[in-house]
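Participant: Model the following, please.
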Amino acid sequence: MAHRCATCARLIRVGEAIKCTGDCGQSFHTACAAERFIYDLTRPDSIREFRCDPCAMHRSSITPRSPPHAYDSLAADQQCTSNITLDDIMRQLQLSTASTNDIKNQLQSTSAAANSKLELIQGTLVGVKHDIVELRSHISHLASTQEALANRISYLEQHSENAKIETAEMKRDNIQLKAQIADISNRISRGDNTHPTSGLRQSAQFSECCTDVIISGVHLCVAESPLAIATTVFDALGVSELVIDILSVRKMARKSAVAGPSNLPDRNHATKQSFVVSLKSARVRDFIIKKKREKKSLSVSDVFAIDSPGFIFVNELLPSDLFNLLLKTKAKAKAASYKYIWSNFGQILVRRDYGQPIIEINTEEDLSKLN
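Facilitator: Have a look, this model is predicted:
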């Protein structure tokens, strides 16, 4: 049966074994016994009478497991034990100290390696935390970019819708102009000298030369600048992007307030003020007026967030001659029971009731049509 060395715990091959004849009866490699124990293995019969240090120093009362012939050499063992000196003990202590130092060095080396790995892990964690912060910042940037793109898309969609509406209006006006031109051509071919083109010329001249709108009904308690008031009204109409098309805004003196039909003085006219807004083009003017007609009504309290009655009006600014003609038309139409009187692109229009034909008033002579 193979044995293991009691010192190094490795298997002992044949020819390498030496067995303690003392109480322990353990087996050792010859080299391990010579290195570890102080027993002199150079003496004759040393291997046959070998005892480990504990068995050599203490005699056990337990029945030894060693062979019977070990008792014959008891005297020799005692003599060998008596040969142990202080130097032998010190040497053994030095060997133990050296072994302890080796273990200590191994532990220190292991601890240093563990500390190095720990520092590496901590450095990795710091890098991961930095990457997480960068990712969060990147995500926040992407979110803000997405929101800006969404706002831009909404803005473009709104402008696209406005462009579609404006294009439809222009197509409709073009059809009307074509019809008027065809009517003029027919009258000319018939030799009609009643000058039917006066209304067309008047509308065209108005569209080309007048790009102003008048904002009226503003309460005197609104102390903002004229431009700020116009901007607020444009916001209420949903055309805030057209503020950049404003050339100038001026407050209109009450004595020269000339406006469209919705700007006629009311009972509280003394507490109201009006503003003339000059725009870059007639197309901008017409689009703003169309938006106001879609809104139908704008209350003062909704536009300026003040507790004041009344409404804000936005109309095309008529020249004085057209305005005077409008006043006369209103008086004549009211007497003749006409319900609708309005101006459109400098053209005065009258209708008795909804669905009935529209009557154009271009001169005072046309008032005779209102019977």
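
Participant: From now on I want contacts and neighbour counts done on CA atoms only, so please keep to that.
Facilitator: Will do.

Participant: longest helix in this protein, by residue count?
Facilitator: Criterion DSSP state H: the longest helix present in the chain is helix 86-190.

Participant: mind listing what's buried in the helix or strand immediately after that helix in the chain?
Facilitator: In the C-terminal direction, the helix or strand that comes right after helix 86-190 (DSSP states H and E) is helix 198-209. The neighbour-count check on helix 198-209 (16 or more other CA atoms under 10 Å) flags Gly199, Leu200, Ser203, Phe206, Ser207 as buried.

Participant: let's see this one next to it:
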Amino acid sequence: MNCSGCSDKDIDKKSLSCNVCKLIFCYECLNIDAKKVASLSKNQLASLKCLTCSNVSRRRNNDNTSARAKADQKVEQHSHKPAASQSSSHSGNCNPVPLTLDSISQLLDEKLSLTSPFVINMREALKKDIKELVVAEVKSTMTGLMTDFSTTTDFLASEQTDIKNKIAERDSKIEELESESIRVQRELTSLNNRLSAVEKLSRDHNVEIQGVPESRSENLLGIFKSLCTAVSTPIADNDIRGFRRVAKIDPTSDRPRNIIITLSSPRLRDLLLSAVHRYNKSNAKDMLSSRHLGITVDSRRVYVVEHISPESKQIHAASRKFARDNSYKYVWVKYGQVFLRKDDNSNAVRVKSCDYLKSLV
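Facilitator: Just a heads-up that it's a prediction; the model follows:
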């Protein structure tokens, strides 16, 4: 360890620190007898100052001339001993130099020089203090940030847990709704099937005549009687339960409204349909038309078919279009169901729905 005053390197434990500049000085530079160090009180050690700090304190005071002269004399008296001691340790030929204000100022300038040990040590001490302050501030800031981060992560974790619980609750509700939807769809399908069966039964006695021109003075019963006569299948009046025209599916169509004839039994209906089929087959060049029914004003082709539901009519229309586009030879309706056949050697295919036609491509 070096003395900050005389730069002696062999001071070992014979040194004390100044309580102002915190520098280390040997006993000789502090003008203290080594034997009296042990007898110094704590207050004396706490107020211990080096010669430079003592002189700086005096220069800052606005003392009068007499007091300053006394101080200079006292400083000179105190400085003789360390000078003599230092001269005895280094060279026996040096004479003690009296201290004056100029010499003290010069000494202060040397001490406060950027290259002086005092300033260097002071800078190191400041660096150390600043470093400690920065480290402490950074630690405090990091602690605060960690606390805030922990609070934020805890909040996010809580929110995430709530969201997961809500999602699980929604998933459970969706599963229940899906199960309910499947059940309702099954019930709806069952009801549709039952309704279709009821509609089919309600139409089993009916015959639908298409293409008969309309007139205000028309006699639907007479028209039907003429049809039965044309196909050689007479039907008694008591077997005819009703007759009427029905509304068009497409109101914008220019086709005449269809005629519905209700017979007493499905057997009579099938007999009439078979007779019409045989007539058209045997008279391919003169198929059944309105002229055969006694209507000569506007002669057009007349069709006699089963009375099927609107849904079956849609399937029948889609099947006819499909047959034209895909070279199917036969399309017909029997017992309220639509059938297709590719050619004479192919099997008949029942068309269950319009979507079913896509599977036949």
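
Participant: Give me the TM-score for this pair.
Facilitator: The TM-score (TM-score structural alignment, normalised by the length of the second structure) is 0.40; 163 aligned residues with a CA RMSD of 3.2 Å.

Participant: before we move on, back to that, let me have the buried residues of helix 198-209 of the first structure in a markdown table, extended by distance to Arg285 of the first structure.
Facilitator: As requested, the buried residues of helix 198-209 of the first structure are exported to a markdown table (distance: CA to CA, whole Å):
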| residue | distance to Arg285 of the first structure |
| --- | --- |
| Gly199 | 20 |
| Leu200 | 19 |
| Ser203 | 14 |
| Phe206 | 12 |
| Ser207 | 9 |
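
Participant: Which helix or strand contains Asn43 of the second structure?
Facilitator: helix 42-46.

Participant: Going along the chain from that helix, find the next helix or strand for me.
Facilitator: Heading C-terminal from helix 42-46 of the second structure, the first helix or strand you meet, by DSSP H and E, is helix 51-60.

Participant: Going by neighbour count, which residues in that next one are buried?
Facilitator: Within helix 51-60 of the second structure, judged by 16+ other CA under 10 Å, the buried ones are Leu51, Thr52, Cys53, Asn55.

Participant: so how many other residues sit close to the residue nearest to the last one when sequence neighbours are not counted?
Facilitator: With sequence-adjacent residues excluded and distances taken as CA to CA, 6 or more residues apart in numbering, Asn55 of the second structure is closest to Ile104, at 7.5 Å. Number of residues near Ile104 of the second structure (other CA atoms under 10 Å) recorded here: 16.

Participant: how near is Ile104 of the second structure to His80 of the second structure?
Facilitator: Distance, Ile104 of the second structure to His80 of the second structure, using CA to CA, to the nearest Å: 14 Å.

Participant: try Pro310 of the second structure
Facilitator: For Pro310 of the second structure, the distance to His80 of the second structure equals 133 Å [CA to CA].

Participant: between these two, who's got more neighbours?
Facilitator: Counted by other CA under 10 Å, Pro310 of the second structure and His80 do not tie: His80 has more neighbours, with 17 against 10.

Participant: As a check, name the ranges of all helices in the stretch 1-150 of the second structure.
Facilitator: If DSSP state H, counting those that start in this stretch is used as the criterion, the helices of the stretch 1-150 of the second structure fall at 42-46, 51-60, 65-90, 101-111, 117-203.

Participant: Hmm, I typed the wrong one, I wanted the stretch 251-371 of the first structure.
Facilitator: Remark: helices of the stretch 251-371 of the first structure, listed N- to C-terminal, are 282-295, 300-304, 320-335; assignment by DSSP H, counting those that start in this stretch.

Participant: mind checking which of the ones you listed is nearest Asn162 of the first structure?
Facilitator: Between Asn162 of the first structure and those, the shortest gap by CA to CA is with helix 282-295, which sits at 8.7 Å.

Participant: Which strands and helices lie in contact with the closest one?
Facilitator: strand 212-219, helix 226-237, strand 311-316 (3 or more CA pairs under 8 Å, 6 or more residues apart in numbering; DSSP states H and E).

Participant: sorry, back to before: of the buried residues of helix 198-209 of the first structure, closest to Val284 of the first structure?
Facilitator: The nearest member of the buried residues of helix 198-209 of the first structure to Val284 of the first structure, counting by CA to CA, is Ser207 at 11.0 Å.

Participant: my guess is the closest one meets Ala282, correct?
Facilitator: Yes - the pair formed by Ser207 of the first structure and Ala282 meets the contact definition of CA atoms under 8 Å, at 5.9 Å.

Participant: rewinding a little: distance to Leu237 of the first structure and mean neighbour count added to the helices of the stretch 251-371 of the first structure, as CSV?
Facilitator: As requested, the helices of the stretch 251-371 of the first structure are exported to CSV (distance: least, CA to CA, whole Å; neighbours: other CA atoms under 10 Å):
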stretch, distance to Leu237 of the first structure, mean neighbour count
helix 282-295, 6, 18
helix 300-304, 9, 17
helix 320-335, 25, 17
